[in-house]
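1. A predicted structure for the sequence below; I have some questions about it.
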Amino acid sequence: MSKKKFLITAAPPTSNGNLHIGHLAGPFLGADVFSRFQRMLENDVLYISYGDDYQDYVDRKARETNQSPKEVSGYYTNAMGKTLKLAKMLPDHFPGTKSLPQHKQIMQEIFTDLYNYGSLEIKEVPTFYCSECENHCYEAYARGECHYCGSKSDANYCENCGHPQEAGKLVNAKCTTCQKSLETRTEKRIYFSLVKYRESLQKYFEKRNWRVDAEKLCKEILNNEVDAPITRKAELGVEVPLDNMTDHILDTWYGGPAGYISACIDWASNLSNKNKWEDYWKSEDTSWVAFVGFDCTFSHGVFYPGMLMAQDKYTYPDTVITNKFYGIDQQKISTSRNHAIWGSDIFRLIDPDVVRFYLCLTAPENEETDFQIDNFKSLVNNDLANKWNTWLTSLLDRASKYDAFLLNKENRTHSSTCLQKKVDEYLEIIVNCHKAETFSLQRTAKAILGIANESILHYEAILHLENLDSNNKECYIAELKENLKTLRILAIVTTPIMPEFSKKIKALLGNDTINKEKEYLWSDLENEVLISPKKPASPFFTKVPTSVFDKLLPYEKVTM
C-alpha cells in the first residue's frame, strides 16, 4: 500500500497574547491528533504553524503596553510555543513570521505573480479613519456590527457568521482606541479578484466534502461576489512591491500562505536536504489539510485556494477542517473579563493526557460547545482516577502472576466474542473519524470511552471465575487474555489523543515485540504478539483536589 503525503497546518494565532483552551481545543488539538494518526499509518507528514506577527492586534497591544510590535510579537510567539509544548501539541516547526527571512520574499513573489497575471485590481474604496487618533482603522482598530448578521465584529471577519466585512461596511464602527465613531475616507487598495475565479472555485468545492457550515459559507461568499483585499495603508507589515504604493503594506490575511511556505522553508533549512519543503508545496501528491477556526473559513476555504490556483506554483488546501467557538460553563471566553482558562495553567496543573481527552470529548466541531468544570472534574476523578484506574491496576496485577499471554484471534469464548464485536464497532467509528473529510475528535473520544466501558464490564464479569475449579480456571485465564487484548487495543487507539498513557500501557504489557522502542502503529492492531504483563508501580491517573480546579478559574462562576 502506497504511503500518502500530508501537509497539515493549524491557523496561525496572533502574537499578542498566550493561548487559552479555546485556541487549543480548536485547530491545534485537531491538527496534532490528525498528524499523530497519519504517522501511525506511516504516512509522510509535515505539521506546521507559526505566530502571526503582522496583525493589527500586535500593533494595538504594543501601543497599549508602550512596547514595540517586535517586542510584543517576539515575547508572545515564544510563550505560545512553550504552551503548545506543554500541551504536547507543538508543531514540527512554530516560528514567528518576523523571524523568517523568506516570509517577505514569498509574500512579494506571490503578489508580483498575481499582479503580472492580471489577477489583481486597484480599487477606490471607503476606509475607516479616526480623526482623534489620526489612524487608518482596519481590523483591530475598528469595532461595530456585522452588516450580514448584526453581531459584534471587528473590521475583518465576523466571528459569528464568518462573512468578511467589505471595506467601510461595518455598521456603527467605532475606534477601539478612543471609542469615537469612525469616519470613512476613500483610499486605494489592491484586491484579488475572486469573481474572476468563481467558476474554478465552484468546481473546486464540488470535489470537496467539508463540514456543512464551512461549505455553505464558502458558497455564500462566492455568490456575494466579494473580492479579497491584498493591501492596506499602514506601517506594520511587508511593503507592497510597487513604486506608486510605498505607503501601503501587504495585508496580513493575504500573507497566510506565505507564512506557511516560509515556515516550511525555515524548517527544511536545518535538514541536509534544504529543498525538502518543496516535497510538500510543489508536489501533486500532497494533501494539504488546514485546521482553522470558523472565522478563518473565508481565508483558507476561498481566498487561499483562489489565489494559489491563480499563481499555479504551490499546492492549495485539499481539506479545510473548521471548528466553532469554545466557551466556559455556557459563557464566551473573554480575556478582557478574565473569563478564560489558559493553556499554560491547565496543562501545568493537570495531566496533559487527561486535559487533551476532555477537550476531544467536548470539541466544538459543528456547534459551539463548553468546557464545563463540573463535567471535567467528574471525568478526571470518577471516570479516570476511579473506574479506569481500578480496572487497569487490578487487571495488570492479576495478569502479572502468569508468565506470558499470546494475544491472537483464536479460541474465543462466547463472552469475549461479544466483547470483540462491540470493540470492532468502536474501531470502525474511530477509523472513520480520523479521515480528513469525516474527522471528529468528539466521536473518537466517545468511542474510546465505549471501548473502556465495555472492557471494564467484561473484566468485572470474569472476576468470579478466579477462585473456582481448574476447568473454570482455564476459562478465567482465557477471559483474562481477552481483556488484555482489549486493553492493548485501547492503548493503540489512544496513541494520538493520550500519548503518554498509551506509552505506559505498552511498557507494562511487556515483550510487545512489534515496534518495541516506539509508539504503536495502527498496523499493530492486526499483529499477534506475546506479552508478559507487569504490575503497575504507580496509578495511571490520580484524583485532583478541588483546590487545583479552583486555580484554573480566577472568576466568580455565574449561575445560569
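-> Done, it's in.
2. Going by C-alpha atoms from here, please, whenever you check contacts or count neighbours.
-> OK.
3. residues of the helix or strand where Asn472 lies that come out buried?
-> Using DSSP states H and E, the element containing Asn472 is helix 470-493. Of the residues in helix 470-493, those buried under the neighbour-count criterion (16 or more other CA atoms under 10 Å) are 475-493.
4. Stretch 255-269 too?
-> When neighbours are counted by 16+ other CA under 10 Å, the buried residues of stretch 255-269 are found to be 255-268.
5. now what about the helix or strand hosting Asn375, what contacts it?
-> Secondary structure assigned from DSSP H and E places Asn375 in helix 373-378. Counting by CA atoms under 8 Å, 6 or more residues apart in numbering, the neighbours of helix 373-378 from elsewhere in the structure are 328-329, 358, 544, 549.
6. want to throw those into a markdown table with distance to Arg348 and neighbour count?
-> As requested, these are arranged in a markdown table below (distance: CA to CA, whole Å; neighbours: other CA atoms under 10 Å):
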| residue | distance to Arg348 | neighbour count |
| --- | --- | --- |
| Ile328 | 19 | 20 |
| Asp329 | 21 | 18 |
| Tyr358 | 15 | 22 |
| Val544 | 13 | 15 |
| Phe549 | 12 | 16 |
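7. Included below, for side-by-side comparison, is a second structure:
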Amino acid sequence: MNTPTDESTDKPTTSTSTPPDGLWITTTPLAPDGELHIGRLAGPYVAADVLARFLRADGRPALLTTGTADHRSSVEVRAQRGGREPGQVADSFRAAIVADWRRSGVAFDRVVRPLRDRSYRAGLVRLFKKLYEEGALVPRTRALPHCEPCARTLHGAHVRGGCPHCGAVSGAGVCRACARPHHGGDLTDPVCVRCGAAAVPKETRGLWLPLEPLREQLVEHWAAAALPPRLAAYCERLAAGGLPEIAVTNPGAWGVPVPVEGFTDQRIDAVFEDAVMQVVAHGGLGPSGPALPQQALHFGGFGHALGPVVLLPAVLIALGVKPVQRTLVNWTYRVDDAPGRHGAWALDLLNEYGSDTVRRHVVETWPLGRSTVFREVGLHRTRQVLDEEWNGWLRTLFAAVEEGSGGVVPAAAAGGAGWRALTARLHACARELRVAYEADTFDPRGAVPVLDAVVRGAAEFGRMHRSAPGGPQQEVLTGQLAVAAALAAWSWPLMPEGAGRLAAALGIEAGAPVTAEALTAPPAGTRIVAPGAPVFAF
C-alpha cells in the first residue's frame, strides 16, 4: 500500500503566490476518510471564506488555501475496513469533500492534493532532507504500541487508548481533545483497532524533532503572535517542564517514504506533513520558490493546534525562517442528531436548506470561545428568519417598485420621513460589520444580528410609508432600494449565493466593499428584476 508514483498522478498544480501586502489564509487539511460532516464545515472553512470574501471585496489581495490529508492513518483504516486501497479512498472522498465545499460557497484558491500534485511530494522530500541535514531531526528509540496477532507496530488511528495527558480516548500522535502530542507508547490500555487485541510496548527506532532546543525562538514567536487565550495557555502547558519531542516518521506502509538512509522503510508522519503541507505547496521553502508572505492567518480546530501553532513555527525556525502566521482555532462543534436522522452530512443539509441558511447558521453558532451543539431545529429557525424577514421585505419592496414606479428605480433621491435617522443607523451598521469581518478583529458571529437589524430597519421604514395616505412616495422606494443594494454588499462575505441573487435583481455588481458607500440605490431607470424564487435560502 504505497503512495502512487509521480507518473500516475494528474498534471502538476502551479504554485499560487500571495502578493507581499496580501493576507495568506490557510485552513487545517481535512482527512478524506469520510464525507463532509456539518461539524467539519462549521469549523474553519466557512469562517475562512468569509474573511477572504471580505478582503477581496475591499480590494485587498487574499489567498485562501487548504489541503486534504491524504496520508493520515485514518484513511488507511477506512480502506482496510472496506477492503479498498487507501489511495482509492482518499481520491473518492476528496472529490466529494471539494464538491461540498463548492456547494457551500467556500471558494479555495488552491486545495493541495498530496497524492495527485506532482511538485508537492518532491517539495516535501526536499524539506524533510534539509531538516535532517541541518540536524533538526534526530534518531530516537521509543517504546511504541505493537500488536502481536497482527505482527505490526501501531501508529496514529491504528491504535486506541487513553491520552496520557487528559485521559480522553485517543490514537497515537496527537490527542484531539487536549491537542498535546504523545508517541503512542504512553497510551493507557492501548488496543489494536484492526483486531481489538491489547497492544504491547516494542522498542522502535525513528526520527524525531526535539522542540526544547528551539524554546527561546518559539516562546518569542508565541508572544509576538498575540495568540487567543486558550492557545496561549496551551503553549504555556507545553513549555512547562520542557518542550516535547515530536515523532516525524512512523513504521507504517502508507505515506511518503522517509528520504533518509536507515529509515527508508518508514513513512513521513502525517502530523508533520499536515503542518508543513501548505507551505511546501506554496513554494516558499523551495530552492527558487517565492518568499513566504508577510501576513498569514490559519483557521483550524483546537484539536489540530499542534501543527500550525507549534510544529510549523519550529520547522521554520530550524531552517532560519521567521514564522509569520497567526492562528484562530474553534472549539468542538458537536452534533445532536434528531431521531430518525443518521448524522448531519453537509451535502444533505445544503440540499435541503441551501448554502445561505447553512453558512449563516454555522457562523452564528461558530464555536470560537466555547463548544457548541448543532441541532437541526436551529437550522430550521435560521431559514425561517431569512424567509419571513429578509425575503418577506424584499418581496414587498419588489412589488412596491413594480406598482409604484413601473418596475424601475425611481428618478427621485432617497428620502422620506425617518430616512435621515435610518441612514445614520445604517452607517453605524456598516462600521460594526467591518469590525466583525476585519482580520484583526475577526468574529463573523457579530455580523448576523447587525444584518438582521439592517433588514428590520428597512422593513419598518417601508411599512410606515405604506400605511401613509397615497402609499409610499418615489423617494421612499429609492431609499429602500439603496438599503437593498447595501444588503447585497454587506451580506456577500456571509451569504454569497443570496447576495449574488439580490445584486442581479438590482442590476448591480456582486461583491461590493462593506462600506457605507454601498448604501446607494442603482441608477435611476434601472429595471428591477425580481427573481422567481426566494432571494436568500429556499
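-> Okay, I see it. Quantities reported herein were computed from a predicted structural model and do not represent experimental measurements.
8. Arg113 of the second structure is in contact with Thr68, isn't it?
-> Yes - because the distance of 5.8 Å satisfies CA atoms under 8 Å, Arg113 of the second structure is recorded as touching Thr68.
9. one step back: now, among the buried residues of stretch 255-269 of the first structure, which is nearest to Ala10 of the first structure?
-> For these, the minimum distance to Ala10 of the first structure (CA to CA) is 9.5 Å, reached by Tyr260.
10. Tell me where the stretch 51-200 of the second structure has strands.
-> In the stretch 51-200 of the second structure, the strands defined using DSSP state E, counting those that start in this stretch lie at 62-67, 110-112, 138-147, 152-153, 159-162, 169-170, 173-174, 181-182, 188-192, 200-210.
11. and those strands as a markdown table, adding mean neighbour count and distance to Ile528 of the second structure?
-> Conversion of the strands of the stretch 51-200 of the second structure to a markdown table gives the following (neighbours: other CA atoms under 10 Å; distance: least, CA to CA, whole Å):
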| stretch | mean neighbour count | distance to Ile528 of the second structure |
| --- | --- | --- |
| strand 62-67 | 24 | 33 |
| strand 110-112 | 20 | 36 |
| strand 138-147 | 19 | 67 |
| strand 152-153 | 19 | 67 |
| strand 159-162 | 23 | 60 |
| strand 169-170 | 20 | 57 |
| strand 173-174 | 24 | 55 |
| strand 181-182 | 21 | 58 |
| strand 188-192 | 21 | 64 |
| strand 200-210 | 19 | 62 |
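12. Generate CSV for the ones you listed, with distance to Leu319 of the second structure as supplementary columns.
-> Putting the strands of the stretch 51-200 of the second structure into CSV (distance: least, CA to CA, whole Å) gives the following:
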stretch, distance to Leu319 of the second structure
strand 62-67, 23
strand 110-112, 23
strand 138-147, 15
strand 152-153, 31
strand 159-162, 33
strand 169-170, 31
strand 173-174, 23
strand 181-182, 22
strand 188-192, 36
strand 200-210, 13
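13. Which residue in the first structure aligns with Gly343 of the second structure?
-> With the correspondence set by TM-score structural alignment, Gly343 of the second structure lines up against Ala340 in the first structure.
14. just Ala95 of the second structure next, same as before
-> Using TM-score structural alignment, the equivalent of Ala95 of the second structure in the first structure is Asn78.
15. Gly320 of the second structure now?
-> Aligned by TM-score structural alignment, Gly320 of the second structure pairs with Asp312 of the first structure.
16. Please report how far its match lies from Ser151 of the first structure.
-> Relative to Ser151 of the first structure, Asp312 of the first structure is positioned 37 Å away (CA to CA, to the nearest Å).
17. quick revisit: in the second structure, what stretch matches the helix holding Asn375 of the first structure?
-> Mapped onto the second structure using TM-score structural alignment, helix 373-378 of the first structure covers residues 376-381.
18. picking that back up, so which of the contacts of helix 373-378 of the first structure are in helices?
-> The helices in this structure, assigned by DSSP state H, contain 358, 549 from those.
19. Including distance to Lys446 of the first structure, could the contacts of helix 373-378 of the first structure go into CSV?
-> As requested, those are arranged in CSV below (distance: CA to CA, whole Å):
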residue, distance to Lys446 of the first structure
Ile328, 20
Asp329, 20
Tyr358, 10
Val544, 22
Phe549, 23
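20. Just the closest of the contacts of helix 373-378 of the first structure to Leu24 of the first structure, please.
-> Using CA to CA, the shortest approach to Leu24 of the first structure within those belongs to Tyr358, at 11.8 Å.
21. need the contact list for the aligned residue in the second structure for Ile8 of the first structure.
-> If you follow Ile8 of the first structure across to the second structure using TM-score structural alignment, you land on Ile25. Ile25 of the second structure is in contact with 48, 52, 62-65, 296-299, counting by CA under 8 Å, 6+ apart.
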